[in-house]
Structure formats: structure tokens, C-alpha cells
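>>> Structure for the following, please:
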Amino acid sequence: MSDALAFPALAASALPQAIGFLLHRAEVVLDRRAQRRDTSAPLPPEEVEEVPDVVVGDPGNALDFDPAEVTDERTERLETLVEALGLYAENGHLAEGQDERLRRTLGRLRALLEDVYGRHITFAGEAQRPASGMRIVNRARDVRGVSRALKARRASSSANADILHTAEVVHPGGEMISVEIDELM
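Here you go, the predicted model:
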């Protein structure tokens, strides 16, 4: 199993929390996609999401994803994974942290949600993964002016961002700035 699809062997009490969190996120994405297709239906108000203690860092708001990332293929995969995990959500006692099939399915769902949300989703016990937070990828072919991956007026000192900022060629006078923050709080 690749690192991208790995999922930790969580304690019996934490596993149902992780399953519930990932399923909730997947259902939010699927519901919002269905609502966007029906343009006559008003979007529901944003709900306050309880993030379980098993989530490390800031996974962001459940409604804060890029709808363009929810392709037909990803929608099908989300629906399949939600269906596969539904049994565990309804019967928490069946979820065992050492169940490799369950962990692979959770790893696939997490990887898919990370792509849709553009953020890491990290759980307790994953010391090798960055904490849940923003993921920024900025790849440029030619930089002739200024290329910035992240520019912020203010940022919390506890904010977590994983930034990949690359260019094939930076021309004379060109500049690459990965992070520019005016005020760190």
C-alpha cells in the first residue's frame, strides 16, 4: 500500500470518529454537487461541523472545497467508498483498527477528499504526515515577473500550510516567493 493511501491503525474509540468525519465530508461534497446540478434549489445555510479530537490540525470548513475538483469520476468513486463504509458507520462495533481492508478504503476516501478540498486530513498517530491544513501547489513553466505561492496580510503562528512551489525556468529579473506574510499573529 502506498503512503498516499495509508491509514493509521486507530484505537477502537477513535476509529468510529474518523469514519464518521470522513463520511460526513464525503456526503457534504456529494450533496453540494447534487444541489449545484439543480439550480432551482437554494443552497442550505452552512452548518457548524464538530471536528473530532482524532483529527490533528485544521481540516477547514466542510463546505470549503472547489466544486471544479468534484469531477464525474471522483463523484462515482466517492459514492462507491461511502457505500462501502456505510456498514461501519451504522455498526461501529464492526470497525477494527487492524482491519486492512477497512484501512485501505479509509485511505482511498481520505486521498480523494484531500484532492477535492486541497488540504491534508491527518489523524492522531500519524507523526509522519503534516497536520491537517492547507495544501498549495504552484508549478510554473517560465517565471519572468514574480511568482508567489502564498501571500497573506495576516496569518496565525499556528497555521499549517504545505507548499510546493516550483518553476522550470526563472528568467533574469524573475522572482519566486513561496510565502509572503505581512503580520504573523
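>>> Only C-alpha atoms from now on, for both contacts and neighbour counts.
Noted.
>>> which ones are touching the closest residue to residue 150 other than its chain neighbours?
Sequence neighbours aside, residue 179 is the residue nearest to residue 150 in space, at 4.9 Å (criterion: CA to CA, 6 or more residues apart in numbering). Contacts for residue 179 (CA atoms under 8 Å, 6 or more residues apart in numbering) come out as 148-151.
>>> Enumerate the positions of the helix or strand that contains residue 168 that are buried.
Element membership for residue 168 (DSSP states H and E) is strand 161-170. Neighbour-count burial for strand 161-170, with 16 or more other CA atoms under 10 Å as criterion, is recorded at 161, 165-166, 170.
>>> hmm, back to that, what about the residue nearest to residue 150, distance to residue 148?
Separation of residue 179 from residue 148 (CA to CA, to the nearest Å): 7 Å.
>>> I have a second one here; can you model it like the first so I can compare?
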Amino acid sequence: MAEPVSLALQVGAALPEIIKFLLDRADKILDRGKGNDDQREQMLADMPSPPERMELEELCGDLRPALDLAPNEVVGNDILAHQADRLRKALEKIYAQHIVFPGEVYPQNKTMLTMDIDVKDVEHNLTGIRIHAVRNEVDQQVRIRADNIRGSLMGIDIDKLE
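Next up is the predicted model:
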């Protein structure tokens, strides 16, 4: 499958609307835990970790001034397009799915699995997630920190891809 092409290379005139959309999604996630939680958003997105929350806040802060610009100042602005792409990637991690805009060349229907394993000792075999079957392609990101391993340690074990 072709690698995704960055937002910066594809969006053209749609960039102002894409920025509004991404900031709206990020704001809904950042509002969680402040008493005005969106129930639908809770089902769709994981709660961001403290570092993810900080990253979202920083990316939103960088991108929010674009809302005050005229569309012709936003369209073709490579810096804003790259910032929007970074925000999209941060949101994709939290939503555990790709965010694809119309007409965009980007992998679709891919399962994204992200896992952090932090253990002191592993004496036998340890698997973080065991999945019987997945119906489409899988992107995996596994971070493992272990002090002492005397067996095997596997982040994600998938029996079969359908």
C-alpha cells in the first residue's frame, strides 16, 4: 500500500475548513474532565495521557491564530499545513483511527494499535494484547520498558489477519 501523503501536499483550498475541523475535535478532547464532557466523544476517543494532552494544547495554540486569518492567507501556507498535519496525527493516535479528508490519498480501514508496557520483572511469557483475528491491515506501535526479562515479552499477538 502507498504511504500516506502529508496534508501539506494535498489540501489546497480546503485548508481553512480542515483546520477548523481539527481544532474542534481537539477542543472536544481537551474539554473532557471539565464537567462538559461530550458523551459521544467519550465513546469515540481515548482519554489522552498527560503528554498527549500537552501536545494537543501546544498544537492547538500554534494553529488557533489561523482561524483569524483570511482564507487566502491560509491557503498555500505550508507552515499551517504542516501544523494541521501534526495535529491530525496526534488526534489519530487518540481516536485510534485515521482521519481522512475527501479526495485525499491516505490509508483507510486500517486498525491502529498502540501499547505501552512498563514492567519491572518478567519471569515467564507475557503478552500485552492477544487478538484472535483482525479484518484489515494493522498499524502497531508498542513501547516496552522492562528491567529484567527472563522469559519472553510480546506487546501484541495477532493470530490471523482476515
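>>> The aligned partner of the residue nearest to residue 150 of structure 1 in structure 2: what secondary structure?
Using TM-score structural alignment, the partner of residue 179 of structure 1 in structure 2 is residue 156. Of the three states, residue 156 of structure 2 takes strand under DSSP: H, G, I helix; E, B strand; the rest coil.
>>> Tell me how far residue 156 of structure 2 lies from residue 124 of structure 2.
16 Å.
>>> Nearest residue to the residue nearest in space to the middle of structure 1 in space, please, no chain neighbours.
Central residue of structure 1 (CA atoms, centre = their mean): residue 114, 2.9 Å from the mean position. Nearest in space to residue 114 of structure 1, with sequence neighbours left out and distances taken as CA to CA, 6+ apart, is residue 120 at 5.6 Å.
>>> Now do the helices in structure 1.
15-37, 72-90, 100-117 (DSSP state H).
>>> which other helices and strands contact the second one?
Packing contacts for helix 72-90 of structure 1, counted by 3 or more CA pairs under 8 Å, 6 or more residues apart in numbering; DSSP states H and E, involve helix 15-37, helix 100-117.
>>> Then the longest one?
Contacts of helix 15-37 of structure 1 with other secondary structure elements, assessed using 3+ CA pairs under 8 Å, 6+ apart, are made with helix 72-90, helix 100-117.
>>> I figured residue 155 of structure 2 hits residue 128, correct?
Yes - applying CA atoms under 8 Å, one finds residue 155 of structure 2 in contact with residue 128, separated by 4.7 Å.
>>> Quick one: neighbours of the residue nearest to residue 114 of structure 1, just the number.
As a burial measure, residue 120 of structure 1 scores 26 neighbours (other CA atoms under 10 Å).
>>> Next: the one 5 residues further on.
Other residues within reach of residue 125 of structure 1, judged by other CA under 10 Å, total 15.
>>> dump the residue contacts of it.
Contacts of residue 125 of structure 1 by CA under 8 Å, 6+ apart are 8, 10.
>>> what about 10 Å?
Applying CA atoms under 10 Å, 6 or more residues apart in numbering, we find residue 125 of structure 1 in contact with 7-11, 54-56.
>>> before we move on, back to that, got any residues that touch both of residue 179 and residue 148 of structure 1?
residue 165.
>>> ok, how many other residues are close to the nearest residue to residue 78 of structure 1 once chain neighbours are set aside?
Nearest non-adjacent residue to residue 78 of structure 1, counting by CA to CA, 6+ apart: residue 26, 6.6 Å away. For residue 26 of structure 1, the count of nearby residues is 23 (other CA under 10 Å).
>>> Residue in structure 2 paired with residue 26 of structure 1?
Per TM-score structural alignment, residue 26 of structure 1 is aligned with residue 26.
>>> Tell me if I'm right that that match and residue 60 touch.
Yes - assessed by CA atoms under 10 Å, residue 26 of structure 2 is found in contact with residue 60 at 7.4 Å.
>>> any common contacting residues for those two?
Residues within reach of residue 26 of structure 2 and of residue 60 at once, by CA under 10 Å, 6+ apart, are residue 87.
>>> ok, back up a step: reformat the helices and strands packed on helix 15-37 of structure 1 as JSON lines; add distance to residue 37 of structure 1.
Listed next are these as JSON lines, based on distance: least, CA to CA, whole Å:
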{"stretch": "helix 72-90", "distance to residue 37 of structure 1": "12"}
{"stretch": "helix 100-117", "distance to residue 37 of structure 1": "17"}
